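Student: Quick check, what structure comes out for this input:
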Amino acid sequence: MQQTAAGDTAARRALLLWARERLEGGRDGEIRDALRRMPSAAAASGLWDAVCRAVEDDEAASEHEVGVRLFAFPIVLVVAGRQPAVVTGTLAHPDAIREALEKHGALGAARNVGLSNALCARTALDAIEPSAVLRWSREWSGPPRELAPQEIRVERGREQVHVRFIVGAGISPRDAPSIVETASNIGAWGIPLAKLLMQELACPAVDLLALPRPPVGLLRAPLAGRQAEIEAAFHLFVSNTLRELRAAAGEPTAIVSAHEGAAGAEVRVSMSSVFDAALLEGFRWPLHPFDDLQRIEAVIAELLQACRVDDLRVIPKVLPERMGSGRLFLRGGDAGTGDRAH
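Tutor: Predicted structure coming up:
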C-alpha cells in the first residue's frame, strides 16, 4: 500500500513538472495533443488537473510573499421571456458585487480584488491558452481585459438555461487561503450576490433567476460552468416534464441510456407513459472527455428518485445514436429497456 501511494505521488509530481515545462515554454499545443491522446477520462482529467495546479501553485512566483490569483464565478442564469428580448452581458456595477462579496467574507485575505464587468461565455474561457493564464498571474494587472461580454437572446415562451462567468483577480499572501477556498461556502454570500445580479440584469418582459456557483481557478472554470449549466437544465427538464406527464397520464417511466454517435457520446433520459404512446420527452446530456459516466448517471438517478419516479430503468450497454425506429429517445415498452432499476 505504501509503495502504491509513493508511486502515485511520484507520478503526480512527474505530471506537474511536465506541465510546468510546457507552460513556461508556451507549448500549449503539446498540452492539447497529450490530452487528446489520453486513454481514459480519468487519465485526461488527471493531466488537466496537473496543468491547473502548475498555474495555481506557480513555483517561479513562490519567492514573493504575495501573489496574484485568478478566479471565475460561474453564474447559471434561467430565463423565460414573455416576448423576445436581449439580456445584457455587461455588469454596470462590478464594484458593488465586489463589495457584497467582501462584506460576506467571500474574499478572505485577498486585497485589491478586481472583477471584470464582462459576463463572458464558456467559449471565451475555453479559448484561453493555459500559458496565457500563467502569464496573467505574473503580471499583476487585474482580471484579463481580453474577455468579451456575451449577451443572452431570450426566446418567447421558453425557459432557457445559460451560464456566464464573472472573472476576477486578487492579491493575497501565498500562505493564506485563496478566494476559491474562502468563498467555497456559498451559503454565506450566494443569496446577496444572486439578488444583485438579478437587479443588474433585469430586462422588461423577462423572468430571470441567477444561481451563482462557488468560484474556481480560471482554467477550471469552463468545466465547472458546463457541469452547473447541464445540471440546472436537467433539473428544469425533470420538473417541467414530470408535471406535464403526471397531469396527463399519471406516473411516468424514466429510462437512462448511454449513446455513441458521430457527434460524440451522451447520456439520455427518456420519460414516457405506458398509458399514452404519444407522450415521450427526452433530455440529452453531452459527455466531455473528462466526464465520469458513473457520476453523471448517479446524479441523474438521485434526482429522479428524489422526485419519486418509481419506474426508473438504466440500460447497461452503450446504444447507437438512433434506435431502429429512428427515434432518439426510448419508451418504456421498447424492447431491451428492461425492468425497474429499484
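
Student: Please make it C-alpha for all contacts and neighbour counts, starting now.
Tutor: Fine.

Student: what are the ranges of the strands in the stretch 51-200 of the chain?
Tutor: For the stretch 51-200 of the chain, the strands defined by DSSP state E, counting those that start in this stretch occupy 66-81, 85-87, 111-120, 152-154, 160-173.

Student: mind putting the ones you listed in a markdown table, distance to W136 and mean neighbour count included?
Tutor: Formatted as a markdown table, the strands of the stretch 51-200 of the chain follow (distance: least, CA to CA, whole Å; neighbours: other CA atoms under 10 Å):
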| stretch | distance to W136 | mean neighbour count |
| --- | --- | --- |
| strand 66-81 | 8 | 24 |
| strand 85-87 | 29 | 17 |
| strand 111-120 | 13 | 20 |
| strand 152-154 | 28 | 18 |
| strand 160-173 | 10 | 23 |
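
Student: Adding distance to P192 as columns, could you present these in a markdown table?
Tutor: As requested, the strands of the stretch 51-200 of the chain are exported to a markdown table (distance: least, CA to CA, whole Å):
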| stretch | distance to P192 |
| --- | --- |
| strand 66-81 | 13 |
| strand 85-87 | 20 |
| strand 111-120 | 16 |
| strand 152-154 | 22 |
| strand 160-173 | 15 |
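
Student: And those strands: which comes nearest L211?
Tutor: Distance to L211, taken as CA to CA, is lowest for strand 66-81 among these, at 4.9 Å.

Student: what angle sits between that closest one and strand 111-120?
Tutor: If you take axes from the mean of the first three to the mean of the last three CA atoms, to 10 degrees, strand 66-81 sits at 30 degrees to strand 111-120.

Student: Which strands and helices lie in contact with strand 66-81?
Tutor: Where contact means 3 or more CA pairs under 8 Å, 6 or more residues apart in numbering; DSSP states H and E, strand 66-81 is packed against helix 130-139, strand 152-154, strand 160-173, strand 206-212, strand 216-217, helix 221-249.

Student: Check which helices and strands the shortest one is in contact with.
Tutor: Meaning strand 216-217. Judged by 3+ CA pairs under 8 Å, 6+ apart, the packing partners of strand 216-217 are strand 66-81.

Student: Here is a second sequence; please produce its structure as well for comparison:
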Amino acid sequence: MATIFVDVQHTCSDIAWRFTQVHIHKVVMLIAFICFAIYEVSASHTVIVLVLVLFDLPFHHLQRATSHVCLIFVSSLILAKTVYQLQIIREGFFLCGSVDINAVDFGVLLMLLFESVVIVHQAQFYDDGSNDIPPVGIVFPYVNRRAADRDVLHCVKFFINYGFYKFGLEICYSVAAINMVCHLDYYSVVYGITVGTLLCMNRKRSAYVWPIHISLFIVTLILQCIAVLGLPLHQCFGDYIYLLCLCQHLYVFMIEAKPQLLDSYGGGSNVNICIHKTLVKQVNPVVDFMSNQSTMLDYMQLYVFKNMFWVSMCCVFLSGASEVSLLSVGLYFGCFIWLWVGPYCFIRSTRRLQNL
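Tutor: This next block holds a predicted model:
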C-alpha cells in the first residue's frame, strides 16, 4: 500500500512539474504585462512591454532569451532604485518619477526566478537518461488522437495536450469578440474588420494571412501602450490575451504547414475530410458515437453534439439582451432565424453547410 502511494505521489509530482514547465512562461509574461503595462506604467517599464510584444510572443525560440532579458532588466531596475535612495545621490542631478521599490518589481522578479527554477529542475530530471524528453508543449507524451476515444480520462489528457491545437482558431475568434465588446471604440472596428475577413476564409488561406494579422495587432497594441494613460486599464489586458492566442495559433499553423512534422504529431490532422479531395473516400477514423455508445465518453459526446446548438443560441440571445444597441437587434434577428430553422439545417448538403 505504501509503495502504491509513493508511486502515485511521484507520478502526480512529475505531471505537475511538466504542466508547470509547459505553461509557466506564458503565466510569468502575462503577470509582467499586467504589472508593467497596467498597474505600474512608466518609461522604464515600457521596455519590458515592448520586449514582450515584439519578441517574446511572436517568436517562440526567443522566449528563453526574453526571460533572461526581463530578469536582468528588472534586477537592474531594483538596484538602480536602491542606489538612487542613497544620500550620495543628489536629487536635482537625476530627474525621475517614482523610485520606490514596490511589490510589483519584486513580484515580477520572483516569478522570473521561479520560471528559472522550473526549467533547471526539468533539465536535471531529463538529463539522467531514464526519462524521455516529451515534445514541446506536451504534458502526456503517450496520449495522441487515437487514444482520445478510449475513455474520459484519456480524452481529458488529450485536450490538455492538444486542446488549443484542435480549437485554437475558435478560441482566437471568441477572444476577439470579447475584446471588441470590452473596447467599443475604433479599435474594435479594426478588430471586427480583420476578424470578419478571416471568417470568410478557409483554414489554409487564414494560415497565409495570419502573420499579417498578428503584425497589425502588434502595431495597434503598441499604439495603445503609448497612449495607455487615456485608456481604461482592462482593455490592454484583453489585447495582450488576444495577441497571446494569435501567436500560439501561429505555431499551430507552422505545424500544419510541415507534413513531415504533422505525421509524427500526436494531435492528429486538422484537415476537413469533407473538402480534402484525397480524404473523401477514406474511412472516418473517429468512433461513431452517434449510433453506438459503449463508454461514458460516448454519452458525453452525444449529449454535447445534440444540445450545443441550443446552448449556443441561448448565449447569443443573452448577449443581445445584455446590450441596447443596433448590434443587439442584429443578434436578436439572427438568433430567431436560427431558432426557427432549428437543428434541421445540419441535414443539408455538405456544400451548403460549409457555406454557413
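
Student: Need the TM-score between these chains.
Tutor: Here the superposed chains carry a TM-score of 0.26, computed using TM-score structural alignment, normalised by the length of the first structure; 148 aligned residues with a CA RMSD of 6.6 Å.

Student: Just put the helices and strands packed on strand 66-81 of the first structure in a markdown table and tack on distance to A278 of the first structure.
Tutor: Output for those, formatted as a markdown table (distance: least, CA to CA, whole Å):
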| stretch | distance to A278 of the first structure |
| --- | --- |
| helix 130-139 | 49 |
| strand 152-154 | 29 |
| strand 160-173 | 24 |
| strand 206-212 | 31 |
| strand 216-217 | 43 |
| helix 221-249 | 11 |
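
Student: looking at these, which is closest to A194 of the first structure?
Tutor: The closest of these to A194 of the first structure is strand 206-212. By CA to CA, the value is 5.3 Å.

Student: Can you tell me what sits against that closest one?
Tutor: Applying CA atoms under 8 Å, 6 or more residues apart in numbering, the contact partners of strand 206-212 of the first structure are 73-83, 85, 154, 190, 193-195, 197-198, 201-202.

Student: switch the cut-off to 6 Å
Tutor: Strand 206-212 of the first structure is contacted by residues I75, V76, L77, V78, V79, A80, G81, A194 when judged by CA atoms under 6 Å, 6 or more residues apart in numbering.

Student: any idea which of those residues is closest to L15 of the first structure?
Tutor: Among those, I75 lies closest to L15 of the first structure (CA to CA), at 31.2 Å.

Student: okay but the closest one is in contact with V167, surely?
Tutor: No. Using CA atoms under 6 Å, I75 of the first structure is not in contact with V167; the gap is 10.7 Å.

Student: D28 of the first structure is nearest to which of the helices and strands packed on strand 66-81 of the first structure?
Tutor: Minimum separation from D28 of the first structure across those (CA to CA) falls at helix 130-139, 6.7 Å.

Student: quick one: E281 of the first structure and S273 touch, right?
Tutor: No. Contact status for E281 of the first structure versus S273: not in contact, 9.8 Å apart, counting by CA under 6 Å.

Student: between these two, who's got more neighbours?
Tutor: S273 (22 against 19; other CA atoms under 10 Å).

Student: List the buried residues in the helix or strand hosting F114 of the second structure.
Tutor: Assigned by DSSP states H and E, F114 of the second structure falls within helix 103-127. For helix 103-127 of the second structure, burial by neighbour count (16 or more other CA atoms under 10 Å) applies to 104-105, 108-109, 111-113, 115-116, 118-119, 122, 125.

Student: Relative to C12 of the second structure, how far out is H45 of the second structure?
Tutor: Distance of H45 of the second structure to C12 of the second structure, given as CA to CA, to the nearest Å: 38 Å.

Student: Any chance of a markdown table for the contacts of strand 206-212 of the first structure, columns distance to L23 of the first structure?
Tutor: Listed next are the contacts of strand 206-212 of the first structure as a markdown table, based on distance: CA to CA, whole Å:
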| residue | distance to L23 of the first structure |
| --- | --- |
| I75 | 28 |
| V76 | 31 |
| L77 | 33 |
| V78 | 37 |
| V79 | 39 |
| A80 | 42 |
| G81 | 44 |
| A194 | 36 |
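
Student: Pick out whichever of those sits closest to N117 of the first structure.
Tutor: Ranked by distance to N117 of the first structure (CA to CA), the contacts of strand 206-212 of the first structure are led by I75 at 13.5 Å.

Student: burial measure for the closest residue to that closest one other than its chain neighbours, as a count.
Tutor: Closest residue in space to I75 of the first structure, ignoring its immediate chain neighbours: P212 at 4.4 Å, by CA to CA, 6 or more residues apart in numbering. Neighbours of P212 of the first structure under the rule other CA under 10 Å: 24.
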